[in-house]
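Undergrad: Sharing a model that was predicted from the sequence below.
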Amino acid sequence: MPSSIQPWSMEVTENDKKKKRYPKTANSFPEPIDEYLREIAKAAAGKPLSESLKADGPLKQMIGRFVELAYEAEMDEHLGYERNERVEEEEGGVKRRKNTRNGSYPKTLKTSHGATTVRVPRDRAASFEPQIVPKFAGITDEVEARIVSMYARGMTTRDINEHVHEMYGIETNPMFVSRVVERLEPELKVWRNRPLEPLYPIVFIDALHLKVRHSYGVRPTATYQICGYNESGHLEILGLYIAPEEHGSSESASFWHQVLLELEGRGVKDLLIVCADGLKGLEQAVGAVYPKARFQPCVVHLARNSFNVVSYKDRKALAKSLRAIYQATTSENAEIAFAALQNDWGHRYPGVVEQWEKNLVRLASLWSYGKDLRKLVYTTNPIENVHRQLRKVTKSRGAMPNVDSAKRLLTLVAMRINQKEQNKSRPRTDWRKIVCELHIHFGDRLPQEWGLRFLDH
């Protein structure tokens, strides 16, 4: 008996192995759907996929029908009964329901596979709120995200319209992209007013000028930006502002004062070092809000101001003399370098010598820092790098149509820059040295473990 059973048992075992080796595919469909797809596939064999995704193609019709069925299911859940059940039984007899279906209306849905028309059901109380594609939304989140991404990377609205038409076959009007981006305004406003950390050790403030259309015409308009290093050692864009028309389009210290007050209102209680250019009144604006902050003028801006009154043939030699001042390792060496500047150029350019004599006191704290901290704060290069990324996006536009449009575009780019910076696994390579030195210079204003807890990760 056992010998006769043995072959049969072995055969079953082999079948089991085959089943395990060739399992049923996980994405198989019910038989009716599978047969329908086979018929479509036979007709589409040997043709590009784009042929099947045409407006009148079967796959496009399936997408539209799927959305319509989802609408119907949502309506059933909303009303609490299925189709053709308008009346309900009660003790006194049969009574018509309070809210019933009221036909449907056509809606053009724009997807990554093109545009398709669907029927949206209505109810008599007009209380139905569809979820799969909400009211007044004729575009899917996927396409909308791609449009916003192209807009934030510098493509103009006209180029995006053409690109969307070429890629998806979606017919659009000139205001299509603008309306998509405008819908993001509540989210962008929340980001611009988000709470910030209570302390930023090193902050850079500067303005970028863009051509913006105002009621009085197109003018180069100052966009105020402030960024700084947070506790983890990553550069963060803290704020982005454009002054109202009554403040004028030029950069002003009075509006910077308003910016700093708003920064304080968002939770920033202290700034240690503020690096900025030589805008008149800016240092006083910083001191009015953050009196303990050390104002560090940008030496590159000071040097550029000097070159404005210097002959072109003398700029290279003068730059070498100025470099010896701001790159000096100690204040004594800086004074020696300044004496050399006075001796070599005082007779030819007395205004330059007088300018650096006045600013020598303002730069005094620079020579008390170590090499890494001094290299970080003696110029506004970090915010200039942010400006470079913003110009890359705005250079393709002749002028922004209005202030709100300019602010939206800059905010989208700033959010992308921040996200890219925060995704870095490590901060600057010299951040450990800088944090330790900040504790030496500002130990009474820094919490004991500030910055150090991030260095061990």
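TA: Thanks, I have the structure now. Source: prediction; values computed, not measured. Numbers count the residues shown, from 1 in each chain.

Undergrad: going forward, measure contacts and count neighbours with C-alpha atoms only.
TA: Noted.

Undergrad: Identify the single longest helix in the chain, thanks.
TA: helix 58-79 (DSSP state H).

Undergrad: other SSEs contacting that one?
TA: Counting contacts by 3 or more CA pairs under 8 Å, 6 or more residues apart in numbering; DSSP states H and E, the secondary-structure elements packed against helix 58-79 are helix 49-52, strand 114-123.

Undergrad: let's go with 7 Å and repeat that
TA: strand 114-123 (3 or more CA pairs under 7 Å, 6 or more residues apart in numbering; DSSP states H and E).

Undergrad: Quick one: work out the angle between the strand it packs on and helix 58-79.
TA: Note on geometry: by axes from the mean of the first three to the mean of the last three CA atoms, to 10 degrees, strand 114-123 and helix 58-79 are set 20 degrees apart in direction.

Undergrad: who touches the longest helix of the chain?
TA: Under the criterion CA atoms under 7 Å, 6 or more residues apart in numbering, residues 52-54, 82, 99, 116-121, 128, 130 lie in contact with helix 58-79.

Undergrad: Derive a PyMOL selection command for the buried subset of the residues you listed.
TA: The PyMOL command for the buried members of those (criterion: 16 or more other CA atoms under 10 Å) is given here:
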select buried, resi 52+53+54+116+117+118+119+120+121+128+130
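
Undergrad: For the longest helix of the chain, buried residues please.
TA: Residues of helix 58-79 classed as buried under the neighbour-count rule (16+ other CA under 10 Å) are 58-61, 63-65, 67-68, 70-72, 74-75, 78-79.

Undergrad: can you pull out the helices in the stretch 201-350 of the chain?
TA: Using DSSP state H, counting those that start in this stretch, the helices of the stretch 201-350 of the chain run over 253-265, 282-289, 299-307, 315-326, 331-345, 350-362.

Undergrad: Make CSV from the ones you listed and add mean neighbour count and distance to residue 381 to it.
TA: Putting those into CSV (neighbours: other CA atoms under 10 Å; distance: least, CA to CA, whole Å) gives the following:
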stretch, mean neighbour count, distance to residue 381
helix 253-265, 17, 19
helix 282-289, 18, 18
helix 299-307, 17, 9
helix 315-326, 17, 15
helix 331-345, 17, 22
helix 350-362, 15, 19
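
Undergrad: now residue 294, nearest residue through space, not along the chain?
TA: Excluding its sequence neighbours, the residue lying closest to residue 294 (CA to CA, 6 or more residues apart in numbering) is residue 273, at 4.8 Å.

Undergrad: another structure for you, compare them:
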Amino acid sequence: MTHFQFNLNMDDLKESVLNSNMESVMKSMIVLVLNEYMEKERDDHLNIPRHQRSLERQDYRNGYYERELLLKIGRVKLRVPRTRNGEFTTSVFERYKRCDQAFTLAMLEMVVNGVSTRKVKNVVKELCGESVSKSFVSSLTEKLDPIVRQWAERPLNTEYYPYIFVDALYIKVREHHKVVSKAMYIATAINTKHEREVLGMKVDHEESYEAWKEFFERLKGRGLQSPKLIISDAHSGLKKAIQKEFVGTSWQRCTVHFKKNLIQSMPKKDMGEVKRDLKRIFDSVSPEDARESKEKFITQYSDNTKLDKTIRKLEDGFDDAIQYMTEPKDYHVYIRSTNSLERLNQEIRRRERVIRIFPNTQSAFRLLGAVLMDYADMLKLKRPLFVNKKPGGN
């Protein structure tokens, strides 16, 4: 490493301190140090100190030009030395480039974590004394594009995922000068190490068979193998796409959604005991026990005409709602509903509410993808759901 020894002009430093407020003193000191550092770099390049003559000189001095440098304390203006042939370059800007990068990443982190671009603008002004436009902050988020894209397209063939959870939530996006609703498709999973993972996401038009089919095709194209169980709500297009793309995979209807649908079909009053008996069906451990509880429920309430609709719905959706019971008992609490995915959706909503309306589909993919990446990193720090159990075991 090259070492430079130089003396600062103390008169210049004293004048800067005396004529500046305390907020600018540090900037003045740094400017003097960096300017002198670059001057010594030029002397070293020329192989001759200032105000001396030598036959070994490499080039001639050619004045200065001004250039700004953004540091943690704010923006400073430096006098950069030049040489006649233009071959001299200073290391100052390369060395301090990471400060600009850290500054940019800090703004990106604020946006991803749900801070509005307006608030980011105010924070930057307060910390650095610099004004930046909202459009400038927004443009910085484009730096996330290659990072999110790489994560969203990573291979999935290095691990087997026996249980996959899928859902879609709606967001608002500007498109052709209108605000439209679009669906954000999300897939999470439990792997063979009993760990949760985020598999992927997609922003597309509203839920449909074609959209879900394309989403599953992308996952399979990245190497995803057919799981044992896919857990979701009862969207008809989603169910059809699962049957088409994952032959041999069972579909588990989310029991939380299913019970809510059944309760909504009941009368509003005097249903406390009925709800408790309904809950007992899904507290069963085996399909046989659940089926027996279901038959008792139907026998007990078949004479109540107000529950005819509830009983029909129960019989129609019962088999799809107890598929998790065919899996090892230790998994039951984790795979009978999409509750884990609902919690992730809430986290996405918390960030999305700050933005409210995405300027375009790509911005929605970029920022929500960054949120999912952050969530995925958090999952890696958690312990497995349990140990010493394997999917498919007894």
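TA: That came through fine. Nothing here was measured: the structure is a model prediction, and the numbers come from that model.

Undergrad: hmm, back to that, can you give me how far the longest helix of structure 1 is from the chain middle?
TA: Using CA atoms, centre = their mean, to the nearest Å, the distance from the centre of helix 58-79 of structure 1 to the centre of the chain it belongs to is 34 Å.

Undergrad: Show me what the helix or strand immediately after it in the chain is packed against.
TA: The element immediately downstream of helix 58-79 of structure 1 (helix or strand, assigned by DSSP states H and E) is strand 87-90. Using 3+ CA pairs under 7 Å, 6+ apart as the contact criterion, the elements in contact with strand 87-90 of structure 1 are strand 93-96.

Undergrad: I'd like to know which elements the strand it packs on is packed against.
TA: For strand 93-96 of structure 1, the packing partners by 3+ CA pairs under 7 Å, 6+ apart are strand 87-90.

Undergrad: Figure out how far the strand it packs on is from the centre of its chain.
TA: Going by CA atoms, centre = their mean, where strand 87-90 of structure 1 is centred and where its chain is centred differ by 55 Å.

Undergrad: now the end-to-end length of stretch 64-78 of structure 2.
TA: With CA to CA, to the nearest Å as the measure, the first residue of stretch 64-78 of structure 2 is 9 Å from its last.

Undergrad: Other residues contacting that stretch?
TA: When contacts are defined by CA under 7 Å, 6+ apart, stretch 64-78 of structure 2 is touched by residues 27, 31, 35, 79-82, 99-100, 128-130.

Undergrad: again, 8 Å this time
TA: The list of residues contacting stretch 64-78 of structure 2 from outside it, by CA atoms under 8 Å, 6 or more residues apart in numbering, reads 27, 31, 34-35, 79-82, 93, 96, 99-100, 103, 127-130.

Undergrad: And that stretch, what's buried?
TA: For stretch 64-78 of structure 2, burial by neighbour count (16+ other CA under 10 Å) applies to 69-71, 78.

Undergrad: Tell me which two of those residues sit farthest apart.
TA: Comparing every pair within these by CA to CA identifies 71 and 78 as the most remote, at 12.0 Å.

Undergrad: Surely the residue nearest to residue 294 of structure 1 is in contact with residue 291?
TA: No. The pair residue 273 of structure 1 and residue 291 fails to qualify as a contact (CA atoms under 8 Å) at a distance of 11.1 Å.

Undergrad: Look at the two and report which has more neighbours.
TA: residue 273 (19 against 14; other CA atoms under 10 Å).

Undergrad: quick one: contacts for that one?
TA: 201-203, 293-296, 377.

Undergrad: how about TSV for these, with neighbour count and distance to residue 339 of structure 1 added?
TA: Compiled in TSV, these are given as follows (neighbours: other CA atoms under 10 Å; distance: CA to CA, whole Å):
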residue	neighbour count	distance to residue 339 of structure 1
201	20	33
202	21	31
203	27	32
293	18	30
294	18	26
295	23	25
296	24	22
377	23	24
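
Undergrad: Tell me how far residue 190 of structure 1 lies from residue 411 of structure 1.
TA: With the distance defined as CA to CA, residue 190 of structure 1 ends up 11 Å from residue 411 of structure 1.

Undergrad: again with residue 386 of structure 1
TA: As defined by CA to CA, residue 386 of structure 1 lies at a distance of 12 Å from residue 411 of structure 1.

Undergrad: higher neighbour count, those two?
TA: It is residue 411, of residue 386 of structure 1 and residue 411, that has more neighbours when counted by other CA under 10 Å, with 23 against 19.

Undergrad: which one in structure 2 is aligned with that one?
TA: If you follow residue 411 of structure 1 across to structure 2 using TM-score structural alignment, you land on residue 369.

Undergrad: What about the nearest residue to its match once chain neighbours are set aside, how many residues nearby?
TA: Spatial nearest neighbour of residue 369 of structure 2, excluding adjacent residues (CA to CA, 6+ apart): residue 148 at 6.0 Å. Residues contacting residue 148 of structure 2 under the criterion other CA under 10 Å number 20.

Undergrad: Would you confirm that residue 148 of structure 2 belongs to a helix?
TA: Yes. If the criterion is DSSP: H, G, I helix; E, B strand; the rest coil, then residue 148 of structure 2 is within a helix.

Undergrad: Show me what it aligns to in structure 1.
TA: Across the alignment, which pairs residues by TM-score structural alignment, residue 148 of structure 2 is matched by residue 188 of structure 1.

Undergrad: Report the contact partners of that match.
TA: Residue 188 of structure 1 makes contact with 408, 411-412, according to CA under 8 Å, 6+ apart.

Undergrad: ditto for residue 57 of structure 1
TA: Contacts for residue 57 of structure 1 were tallied using CA under 8 Å, 6+ apart; they are residue 51.

Undergrad: Quickly note the distance from residue 383 of structure 1 to residue 406 of structure 1.
TA: 19 Å.

Undergrad: Those two: which has the busier surroundings?
TA: When neighbours are counted by other CA under 10 Å, residue 383 comes out ahead of the other of residue 383 of structure 1 and residue 406, with 25 against 19.

Undergrad: ok now do the aligned partner of the more buried one in structure 2, which residues does it touch?
TA: For residue 383 of structure 1, the aligned position in structure 2 is residue 341, judged by TM-score structural alignment. Going by CA under 8 Å, 6+ apart, residue 341 of structure 2 touches 165-167, 188.
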